[in-house]
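1. Here you go, sequence then predicted model.
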Amino acid sequence: MMDNQYPQSDFLLVPIKVFHTMMLINLINLSTFILLGSPGLEVAHIWISILFSAMYAVAVLGNFSILFIVNMELSLHVPMYYFLCMLAVTDLILSTSILPKMLSIFWFNSKEIDFSACLTQMFFIHCAAVTESGIFVAMAFDRYVAICDPLRHSTILTNPVVAKISLAVVLRGGMLILPYLFLARRWPYCGTNIIPHSYCEHMAVVKLACADISISSYYSLSVTFLVIALDVFCIAVSYTQILRAIFSLPTKDAQLKTFGTRGSHLIVILASYIPVLFSALVHRFGHNVALHFHILMANSYLIVPPTLHPIIYGVRTKQIRNRLLQLLTHKGM
């Protein structure tokens, strides 16, 4: 007869205790995540960082210039430029939420990010993206009223109305994105803590959870399609009416001038939606898409628009361009 030193129940508890210990170790490790940057393009990190740094510098300088000029020029205190200032602030938040950490990865190999910091970055990136989409709708509505009903523009878009529209746009962004954080925080993270991305993109983070993340996936996809479908529809309706008004102008020169300005705005707006939709679909269905290509596309839709907006909406806008030239000429004298 074998002499057991331990009761049989203790032997059953050993693997359970080991499992719980491993779980605790994993949970402790997952208090931080590791951002890889652009997996597969490590050799080109320095060149990518130079390109993104230059774009970030243009975005910061251009958007701050717009804010400064609109603040200084009383004649620009009208709805169109209020919305433009909102867009500039949103672009600054969007680009600043991603670039400093991305550059620290590329330059200093600083890949760790705290879980709370990761969720904070996630909120600002996605909230700014949704808010920016709402600003495009507001700007399209402003242009629709200005071109199709110019005599009533000042009575329709008063300062209180503009303030309410702006508040609604910001609140919509925050309310739609807050569930991202609540859902991401509730999932258990007990596996790898490596995020194959250069920032804390929502789906890239929740995919690390060792649980069924269908709620997060479906909600994220619903928000993406709801925002894009609703906002693009509103913009399309506004610009359809604007185009009808443009083609009813008496001269070809007037038509071409107005269409050139509005056309460039419309192209920039639509170009902002295509990469977002592409990234959302790739996360769920694009398993054959190269990871480095997906990461570059995801980075581009956060960095390229903040760089282009000051050029398209600022430099090509006559009032801002003239005021900027006056400031530069005056300083040069």
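-> Sure, I can see it.
2. use CA for all of it now, contacts and neighbours both
-> Will do.
3. Distance check, R284 against M203.
-> As defined by Cα to Cα, to the nearest Å, R284 lies at a distance of 9 Å from M203.
4. Comparing these two, which residue is more hemmed in?
-> Between R284 and M203, counting by other Cα atoms under 10 Å, M203 is the more crowded of the two (19 against 12).
5. got the contact list for that one?
-> M203 sits next to 216-217, 220, 283 when contact means Cα atoms under 8 Å, 6 or more residues apart in numbering.
6. adding another structure so you can compare the two:
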Amino acid sequence: MSDSRRALLSALADGPVSGPGLADRLGISRAAVWKHVEALRSEGFEIESTGDGYAVTAVPEYGGRAIEYGLDADFDIEFHEALGSSNDRARELASDGRENVAVVAREQSASRGRKNREWTAPDGGVWMSLLIRPDEPPAYAPLYTLAMAVAVCDAAREAGVDVGIKWPNDVIVSEASDNSSATADESNRGYRKLCGILTEMEGEADRVSWLVIGTGINVNLDPATLPEGATSISAEAGEVERRVFVQRVLERFSELASDLESVLPAWRDRADTLGQRVRVHTASGVIEGEAVDVEHPGTLVVETENGIERVHAGDCEHLRPA
């Protein structure tokens, strides 16, 4: 997004502003202001010319400019009506030297998760990949995945959904905290998946070159169209404005990324995994026991019959009590 368009959206979000005021603020001519306003109108913004100046009266339900309007985080939005994979596109932008870009697609045709598992990404969800270049060593990369999980968790809670995080990167609705499905046995800890996160990285020995954090969130989707065991924001609490939901995720992520020491405490506070019996499938075998903590930079600590095990990567299952 151009600096002029960013400044225009910021000014309009603050309230009515006159054409001359916009021209002075943006350092462009009044004719250029008019062209920018007309471009926004063509994208679905309703902008009235009032006695106090230009005023936005309606914003498109979704789209790049709609997400940027009022966004309180320093990210450019690259929006696509349809895309194979937002992670693939974000990696292309990384090769071009870009940073701080959120690639958002209305729908995707080649979505993939861990171990290249394919999944459905129709219109109604939030399919987004964030490209950043943190000035941190590669060992810190998992913290950004945890930060995104916290950001999605907080946005979902703001939307009215009681969610938690399953280590390391799934946002879930636990059946034990769901009044519609809870039984008399409140220790029954099944769950439904709301969001998955896939992070890809390129780096050197001492620093990250780039991170792409891919996020697939079931927002306004009918669970009947989703894989078994999945749910959506709309199914749990009703439909939400996707542009506002994306803004909340990006703003919360930005807060956490600028203060990495806050990430683990925030993750622990929202964790559904801690205190659970788990089975973790790792490259070296299966670890089973009680998840008791997560340590820097995202290591799961499991208390087993043979002592403490620390798991850096793996697929985690929550086990129902015997």
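-> That came in fine, so what should we check first? Not measured: the values here are computed from a predicted model.
7. Mind checking the TM-score on these two?
-> After superposition, the two chains reach a TM-score (TM-score structural alignment, normalised by the length of structure 2) of 0.24; 147 aligned residues with a Cα RMSD of 7.5 Å.
8. circling back: filter the contacts of M203 of structure 1 down to the ones in helices?
-> Within the contacts of M203 of structure 1, residues falling in helices by DSSP state H are 216-217, 220, 283.
9. mind listing the helices for the stretch 101-250 of structure 1?
-> 115-148, 153-156, 159-186, 202-206, 214-247 (DSSP state H, counting those that start in this stretch).
10. show me where the stretch 151-300 of structure 2 has strands.
-> Here the stretch 151-300 of structure 2 has its strands, by DSSP state E, counting those that start in this stretch, at 164-166, 170-174, 191-203, 208-217, 277-282, 285-295, 299-304.
11. Just put these in TSV and tack on mean neighbour count.
-> Formatted as TSV, those follow (neighbours: other Cα atoms under 10 Å):
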stretch	mean neighbour count
strand 164-166	27
strand 170-174	25
strand 191-203	20
strand 208-217	25
strand 277-282	19
strand 285-295	18
strand 299-304	20
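12. could I get these as TSV with distance to V311 of structure 2?
-> Formatted as TSV, the strands of the stretch 151-300 of structure 2 follow (distance: least, Cα to Cα, whole Å):
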stretch	distance to V311 of structure 2
strand 164-166	14
strand 170-174	16
strand 191-203	17
strand 208-217	21
strand 277-282	8
strand 285-295	8
strand 299-304	5
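13. Which one, of those, ends up nearest to A257 of structure 2?
-> Closest of these to A257 of structure 2 is strand 208-217, at 12.2 Å (criterion: Cα to Cα).
14. just checking, what packs against that closest one?
-> Contact here means 3 or more Cα pairs under 8 Å, 6 or more residues apart in numbering; DSSP states H and E; on that basis strand 208-217 of structure 2 packs against helix 86-95, strand 126-132, helix 141-158, strand 191-203.
15. Residue nearest the middle of structure 1, spatially speaking?
-> Taking Cα atoms, centre = their mean, the centroid of structure 1 lies closest to A129, which sits 3.3 Å from it.
16. ok, now which ones touch that one?
-> Contact analysis of A129 of structure 1 by Cα under 8 Å, 6+ apart lists 94, 173, 302.
17. what's the distance between the second one and A128 of structure 1?
-> Meaning G173 of structure 1. As for G173 of structure 1, its distance to A128 of structure 1 is 7 Å (criterion: Cα to Cα).
18. Among those two, which residue is more densely surrounded?
-> A128 (26 against 22).
19. and the host helix or strand of L24 of structure 1, what does it pack onto?
-> With secondary structure defined by DSSP states H and E, L24 of structure 1 is part of helix 8-29. In terms of contacts (3+ Cα pairs under 8 Å, 6+ apart), helix 8-29 of structure 1 is packed against no helix or strand at all.
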